[in-house]
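Trainee: below are the sequence and a predicted model for it; my questions follow.
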Amino acid sequence: MAIDDILENFELFDDWEDRYRFVIDLGRELTPFPEAERTEDNRVRGCTSRVWLTSRLEGSPRHLFLEGDSDAHIVKGLVAILLSIYSGKTPVEVLQIDARAILAKLGLEAHLSPMRTNGLFSMVERIRAIAADYALDSGVTA
């Protein structure tokens, strides 16, 4: 689901319980994450729950495609939100995205525990690092 659709859906819900259920449902819609990819190299540090992210470049110009998973339902939904923000963009586009501004529109920081919020931004930083590595490898700068 595109981030604009997620933002629109969030506005339809009157309370945070419904929004939490929606986030959890987003996580359930993620592509199944291969067991073989649940490695320490793919694990995101800084998250209380276990989170894994993988990436690949495709196409010309090269676009970054991400897959992810978590062992916690709400965090898996947060992974889905981040993938909707970043996946399918070029590495340079990823580096130009202000995820904090987008996530602020959802109001997540005010409704997640501090540990979950830290984990969310650890995922953002990991995705940005992946994009920066790809951009550097291709000789492109943001």
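Mentor: Everything's here; your move.

Trainee: for the rest of this, base every contact and every neighbour count on C-alpha atoms.
Mentor: Will do.

Trainee: wasn't Leu53 part of a strand?
Mentor: Yes - counting by DSSP: H, G, I helix; E, B strand; the rest coil, one finds Leu53 located in a strand.

Trainee: give the burial count for it, as a bare number.
Mentor: Residues lying near Leu53 (other C-alpha atoms under 10 Å) number 23.

Trainee: list the contacts for it?
Mentor: Going by C-alpha atoms under 8 Å, 6 or more residues apart in numbering, Leu53 touches 42-44, 66-69.

Trainee: next one for the comparison:
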Amino acid sequence: MSPLSADAAHALEVFQQAGSWEQRARLLMQWGEKLDPLGETQQTEANRVHGCESQVWLVAEQVDQCWQFRAASEARLIRGLLALLLVRVNGLDSVALATLDLSDWFTQLGLARQLSPSRSNGLNAVLRRMTELSN
């Protein structure tokens, strides 16, 4: 497993300290508000992630062999989940990205049991798209 970035370690600490699902849900909304918005020119069909119930757009940039992703969604809860996914994957190289265990990350955050199958499938679709973009 790839080491956690400082931002991912911070997210993990914050979410592990939350005592209840209500606290984690509130945190999730707050993390979603931190996402840098994508411009209208980036919210195109070419950048849309297929396989998500909510609309999700994803853009990628490679900097010094490491990937930086930005994502957007109109759904508040999805934005929070995307923020937590991005904090985990940004800065990884293509190999680390391809071997990331998404369910383990959300289990560590204490969110896995609250993810519906459709949300889980959507997050996996985002990760698959990230892997496609990084190849």
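Mentor: Nice, thanks for sending it over. Everything quoted here is computed from the prediction, not taken from an experiment.

Trainee: tm score of chain vs chain?
Mentor: Taking TM-score structural alignment, normalised by the length of the second structure as the basis, the two superposed chains have a TM-score of 0.88; 130 aligned residues with a C-alpha RMSD of 1.4 Å.

Trainee: so which of the contacts of Leu53 of the first structure comes closest to Arg21 of the first structure?
Mentor: For the contacts of Leu53 of the first structure, the residue nearest Arg21 of the first structure by C-alpha to C-alpha is Asp69; the value is 17.1 Å.

Trainee: centroid-nearest residue for the second structure?
Mentor: For the second structure, the residue nearest the mean C-alpha position is Leu85 (2.1 Å; C-alpha atoms, centre = their mean).

Trainee: dump the contacts of Leu53 of the first structure to JSON lines, plus distance to Ile97 of the first structure and secondary structure.
Mentor: JSON lines is the format used below for those (distance: C-alpha to C-alpha, whole Å; DSSP: H, G, I helix; E, B strand; the rest coil):
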{"residue": "Asn42", "distance to Ile97 of the first structure": "22", "secondary structure": "coil"}
{"residue": "Arg43", "distance to Ile97 of the first structure": "22", "secondary structure": "strand"}
{"residue": "Val44", "distance to Ile97 of the first structure": "20", "secondary structure": "coil"}
{"residue": "Leu66", "distance to Ile97 of the first structure": "15", "secondary structure": "strand"}
{"residue": "Glu67", "distance to Ile97 of the first structure": "18", "secondary structure": "strand"}
{"residue": "Gly68", "distance to Ile97 of the first structure": "19", "secondary structure": "strand"}
{"residue": "Asp69", "distance to Ile97 of the first structure": "22", "secondary structure": "strand"}
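
Trainee: so how far is Leu57 of the first structure from His63 of the first structure?
Mentor: Using C-alpha to C-alpha, to the nearest Å, His63 of the first structure is found at 5 Å from Leu57 of the first structure.

Trainee: same deal with Asp25 of the first structure?
Mentor: Separation of Asp25 of the first structure from Leu57 of the first structure (C-alpha to C-alpha) stands at 27 Å.

Trainee: for the first structure, just list every one of the strands.
Mentor: For the first structure, the strands defined by DSSP state E occupy 51-58, 63-70.

Trainee: what stretch of the second structure does the last one fall on?
Mentor: Put plainly, it is strand 63-70 of the first structure. Mapped onto the second structure using TM-score structural alignment, strand 63-70 of the first structure spans residues 66-73.

Trainee: in contact with the alignment partner in the first structure of Gln55 of the second structure, which residues?
Mentor: With TM-score structural alignment as the criterion, the equivalent of Gln55 of the second structure in the first structure is Arg50. Residues near Arg50 of the first structure by C-alpha under 8 Å, 6+ apart: 43-44, 70-72.

Trainee: cutoff 10 Å now
Mentor: Arg50 of the first structure sits next to 38, 40, 43-44, 69-72, 75-76, 119 when contact means C-alpha atoms under 10 Å, 6 or more residues apart in numbering.
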